[in-house]
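Undergrad: below is the sequence, then the predicted model.
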Amino acid sequence: MLKGLRTRTGSVRGRRGVVAAALAAVAVASLGAVSVASAGPSDKPRPGHDRALQAELEAIVKDGSVPGVLMSVRDRNGRVTDYTAGVGDIRTKSKVPVDGHVRIASITKMFTAVATLQLAGEGKLALDDTVEKHLPGLIRGTGDGASVHGGNMTVRQLLNHTSGMTSEMPLLSQGILPVKDRYFEARELLDASLTREPAFAPGQERVFSYSNTGYITLGLLVQKVTGRPLAEVITEKIIKPAGLKETYYPGPGDREIRSPHPRGYLFEKTDKGEPIPGKLVDITRFDPSIAGAAGQMIATPSDINKFLVALESRLLKPRELAEMRKTVETALFPGWRYGLGVIEMKLSCGITAYGHGGDADGFQTRAAITPDGRAVTIAATNDEAGVMEVISVFDKALCAK
């Protein structure tokens, strides 16, 4: 399933996924000139290449459960070092492409949040507006979700996952394989989720409850306010101004990933749905519309780092950036808090950072930037294995001197 696109509790992969998403946090910094150095296991080390980080990446792919890993590190002076380990295709044994395209899953939420905050900065909506004001009559629960109503939640609450909207994704109840070639409209995703019981009833104390449905709703809100498709808004207002050449929102029917890219894998499952270690299924090609505004996008690691840098300097006004960093408690890990589309966390070295992460079938990604401008994005080509190992390297790369 698209683990990074649903709640991280109540499933075999639940707790692990939320941990992964939360660890993808981080602040923002100034944009500098960038030079590129890459290194793989057989490459001669180049300036900026960290042998210790490379060794840890090699350890992640050693047993083959995670076929490949790619990581891009941008230091505080703007120099970029790209790392790879493992193979990009288990059939051909080809190398992992340096800075290849990957599904970034819930990192998409940062883009959706920025689009929403830009509208707030332009005076076209207020963060404390009710959802009903902009999408009248749309948010009406049915069945077990009968108490859900757009008048009982605000734009801010959608952004920081305190709206109470369900954490479930009913159309993914059987996993990705039965629906991998299905195209879904956002309204179809929303209507399915509105049949589910909310995380808490109106009038109860609001708490953090990770909801992809909330971000599907934000995508519809952005489209309603702008009168344009969400993909166009993100492209014209975020991707182009940030100078992102390798980041895109797949169009209707687009099931491929632009080249170069590694292939993504799932474990083969038993009849009971249990992973079979050592047996991998290629899940590179599927329709990401099941994720929509909560996790549909594709990018390269270095482009995500550029996005994080541009976020502070160009994409949002100071007031909206400050709003983005107003956080709520999450119960993810001690010291971790969620803002408006970003997670605030403390790294092992004590630095506070902001960013996000995501898990789509076949890919786990983590992206972050420190206050002094060190950015790291890492991606692995199996989201069901090596999760904590990937997070450990991610943390060390951000903390490295």
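TA: Arrived safely. Numbering: from 1, shown residues only.
Undergrad: okay, CA-based contacts and neighbour counts for the rest of this
TA: Will do.
Undergrad: how far away from the center of its chain is the helix or strand where residue 222 lies?
TA: Per DSSP states H and E: residue 222 is located in helix 212-226. Its chain's C-alpha centre and that of helix 212-226 lie 16 Å apart, by Cα atoms, centre = their mean, to the nearest Å.
Undergrad: and whichever helix or strand comes after it, what does it pack onto?
TA: Going down the chain from helix 212-226, the next helix or strand is helix 230-234, by DSSP H and E. Using 3 or more Cα pairs under 8 Å, 6 or more residues apart in numbering; DSSP states H and E as the contact test, the elements touching helix 230-234 are helix 108-121, helix 212-226.
Undergrad: among these, which comes closest to residue 339?
TA: helix 108-121 (10.0 Å; Cα to Cα).
Undergrad: packing partners of the closest one?
TA: Counting by 3+ Cα pairs under 8 Å, 6+ apart, helix 108-121 packs on helix 212-226, helix 230-234, helix 318-324.
Undergrad: looking at these, which one is packed in the most?
TA: The densest packing among the helices and strands packed on helix 108-121, expressed as mean neighbour count by mean count of other Cα atoms under 10 Å, is seen in helix 212-226 with a mean of 22.
Undergrad: and that one with helix 108-121, angle?
TA: Relative orientation of helix 212-226 versus helix 108-121 (axes from the mean of the first three to the mean of the last three Cα atoms, to 10 degrees): 40 degrees.
Undergrad: so the nearest residue to residue 47 once chain neighbours are set aside, which state does it fall into?
TA: Nearest residue to residue 47 in three dimensions, chain neighbours excluded: residue 37, at 7.0 Å (Cα to Cα, 6 or more residues apart in numbering). Applying DSSP: H, G, I helix; E, B strand; the rest coil to residue 37 yields a three-state assignment of strand.
Undergrad: does residue 37 touch residue 80 like I think?
TA: Yes: applying Cα atoms under 8 Å, one finds residue 37 in contact with residue 80, separated by 6.3 Å.
Undergrad: putting a second one here so we can go through both:
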Amino acid sequence: MGDSLHTIDDNGQASRVSPRPSAAATLLSAAAAGSRAEPDAADGRDRPELREAIQAVVDTGFAGAQMRVHDERGEWVGSAGVRKLGETAEPHRNGLFRVASTTKTFVATLVLQLVAEGRIGLDDTVAGHLTRFGLDRRVTVRMLLQHTSGVHNFTGEPGPDGVHGQGLPAWGKEWVDTRLRAYRPEELVEFALSKPARFEPGTAFSYSNTNYVLAALLVGELTGRPYGEEMRRRILEPLGLRDTVVPGARLEIPGPHAHGYYRYEDAGEWKVVDVTRQNPSLLHGAGEMISTTRDLHMFFSTLLGGGLLPAPLLAEMLTPDPTIGYGLGLFVQELGSDCGGGTIVHHNGGSPGGYGTLMISTPDGRRTLTASLTTGDAEMDPVAEFPQVLEGLIKAVFCEGRP
């Protein structure tokens, strides 16, 4: 299907105008007002190709999947697999899940709203606002959002052998044993800055969770309120995203959800543990949020439809770095000729915590795919299997000539 879709997990393995809600945003907010997650919403219409695509995810080895598609044929929601190992119930069709690095698109939007208000410029340096860290004074807001700052990734950088190192516990037995630990965002940044920068600011691309911890802290400095509070005030409440939360250090998923599992090797023995309860503060601003497929669709379609940012800043967001096709908190990708061409934008997410997220759309927000995948006890490597799974879903939803 041409080039494979970029996937990066939470360890890094990728004029003054105030925005006003558009008519689309108002309609979405009204539709969502007063309702919480509806775990078993009906499909609405039969779409065999989508049922087959989501079943293929489970057949690959994932424990469960839930998916929502919006296109010219309407809305379709479905699920496959199980919500908990040892049981038979399918995942909730609009259950809550950890969205991992999809958080970054929300944070980038929040920062760009502050740019729109003239509180800071895209090419302003960050060090003067976050003085306690002693950041390189060449690092700008744009570099944080586009991963071109060169700042070390606190969850680890790949070595010459491809193995991640020099990071806080973010995988393997060490992460399992420490997954309930609370972190302060400042210690994440301080750890990263204790390591050498990867390159001179602005000279290359390197996906780093540290960039978005800094971006979240920048929101707090500019507004006087924690970024989670600003997220609620500016995005979640206006759009009626009542099932999307910034959890901080809270361990639980606050609503109906599928369980996430982690398979790891310990002293030569493979083990599987339920990691649904975990402390998301390790990924403050970079991968901590919780949401649903409905809320992700509402957010992404409204953002791309112009309901959250003025047109010039939305255009900046969708202008990719030529190295890997990353804009400001979003990947921008051309589909191959065997898919009929065209462009998709996305920010997927994955973490050792058992959850993977898809948030993919056409650039105008009119055709979207939002989904959650959960891992179980299958002897499979989710990172290795994911590209094939993703290719099937993209083909079913975005390729021309699909059924």
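TA: Perfect, I can see it now. Owing to the predicted nature of the structure, the values given are computational and were not obtained by experimental measurement.
Undergrad: quick one: TM-score?
TA: Remark: TM-score between the superposed chains equals 0.81 [TM-score structural alignment, normalised by the length of the first structure]; 353 aligned residues with a Cα RMSD of 2.7 Å.
Undergrad: show me where the second structure has strands.
TA: 64-71, 74-81, 97-98, 157-158, 164-165, 261-266, 269-274, 290-291, 331-334, 343-346, 349-350, 355-361, 368-374 (DSSP state E).
Undergrad: biggest helix in the second structure, by residue count?
TA: helix 382-398 (DSSP state H).
Undergrad: that one: which residues count as buried?
TA: Judged by neighbour count using 16 or more other Cα atoms under 10 Å, the buried positions of helix 382-398 of the second structure are 382, 386, 389, 390, 391, 392, 393, 394, 395, 396, 397, 398.
Undergrad: make JSON lines from those and add distance to residue 130 of the second structure to it.
TA: Output for the buried residues of helix 382-398 of the second structure, formatted as JSON lines (distance: Cα to Cα, whole Å):
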{"residue": "382", "distance to residue 130 of the second structure": "37"}
{"residue": "386", "distance to residue 130 of the second structure": "37"}
{"residue": "389", "distance to residue 130 of the second structure": "41"}
{"residue": "390", "distance to residue 130 of the second structure": "38"}
{"residue": "391", "distance to residue 130 of the second structure": "41"}
{"residue": "392", "distance to residue 130 of the second structure": "43"}
{"residue": "393", "distance to residue 130 of the second structure": "41"}
{"residue": "394", "distance to residue 130 of the second structure": "40"}
{"residue": "395", "distance to residue 130 of the second structure": "44"}
{"residue": "396", "distance to residue 130 of the second structure": "45"}
{"residue": "397", "distance to residue 130 of the second structure": "43"}
{"residue": "398", "distance to residue 130 of the second structure": "42"}
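Undergrad: which of those residues sits closest to residue 310 of the second structure?
TA: Of the buried residues of helix 382-398 of the second structure, the one sitting nearest to residue 310 of the second structure (Cα to Cα) turns out to be residue 398, at 26.5 Å.
Undergrad: roughly how far does that closest one sit from residue 171 of the second structure?
TA: 33 Å (Cα to Cα, to the nearest Å).
Undergrad: could you do residue 70 of the second structure as well?
TA: Distance from residue 70 of the second structure to residue 171 of the second structure, by Cα to Cα: 34 Å.
Undergrad: quick one: what's aligned to residue 113 of the second structure in the first structure?
TA: Structural alignment (TM-score structural alignment) places residue 113 of the second structure against residue 118 in the first structure.
Undergrad: before we move on, what about residue 63 of the second structure?
TA: By TM-score structural alignment, residue 63 of the second structure lines up with residue 67.
Undergrad: picking up where we left off before, which residues touch the residue nearest to residue 47 of the first structure?
TA: If you count contacts by Cα atoms under 8 Å, 6 or more residues apart in numbering, residue 37 of the first structure has them with 46, 47, 48, 49, 80, 81, 82.
Undergrad: what of residue 166 of the first structure?
TA: By Cα under 8 Å, 6+ apart, residue 166 of the first structure lies in contact with 193, 194, 196, 197, 198, 199, 209, 211, 213.
Undergrad: in helices only, show me those residues.
TA: Those of these lying in helices (DSSP H): 193, 213.
Undergrad: among the contacts of residue 166 of the first structure, which recur in the second structure?
TA: For the contacts of residue 166 of the first structure, the contacts that are reproduced in the second structure, applying both residues aligned by TM-score structural alignment, their matches' Cα atoms under 8 Å, are 193, 194, 196, 197, 198, 199, 211, 213.
Undergrad: which of the contacts of residue 166 of the first structure tops the neighbour count?
TA: residue 213 (30 neighbours; other Cα atoms under 10 Å).
Undergrad: neighbours of the equivalent of residue 263 of the first structure over in the second structure, how many?
TA: When the second structure is aligned by TM-score structural alignment, residue 263 of the first structure is paired with residue 259. By other Cα under 10 Å, 24 other residues sit near residue 259 of the second structure.
Undergrad: same check on the one 3 residues further on?
TA: Other residues within reach of residue 262 of the second structure, judged by other Cα under 10 Å, total 23.
Undergrad: contact partners for it?
TA: Contacts of residue 262 of the second structure (Cα under 8 Å, 6+ apart): 272, 273, 274, 275, 352, 353, 354, 375, 376, 377.
Undergrad: how close does the equivalent of residue 225 of the second structure over in the first structure sit to residue 236 of the first structure?
TA: By TM-score structural alignment, residue 225 of the second structure lines up with residue 228 in the first structure. Using Cα to Cα, we find residue 228 of the first structure at a distance of 11 Å from residue 236 of the first structure.
Undergrad: repeat for residue 47 of the first structure
TA: 35 Å.
Undergrad: kindly report the same for residue 98 of the first structure.
TA: Residue 98 of the first structure is 27 Å from residue 236 of the first structure, by Cα to Cα.
Undergrad: who's more crowded, these two?
TA: residue 98 (24 against 12).
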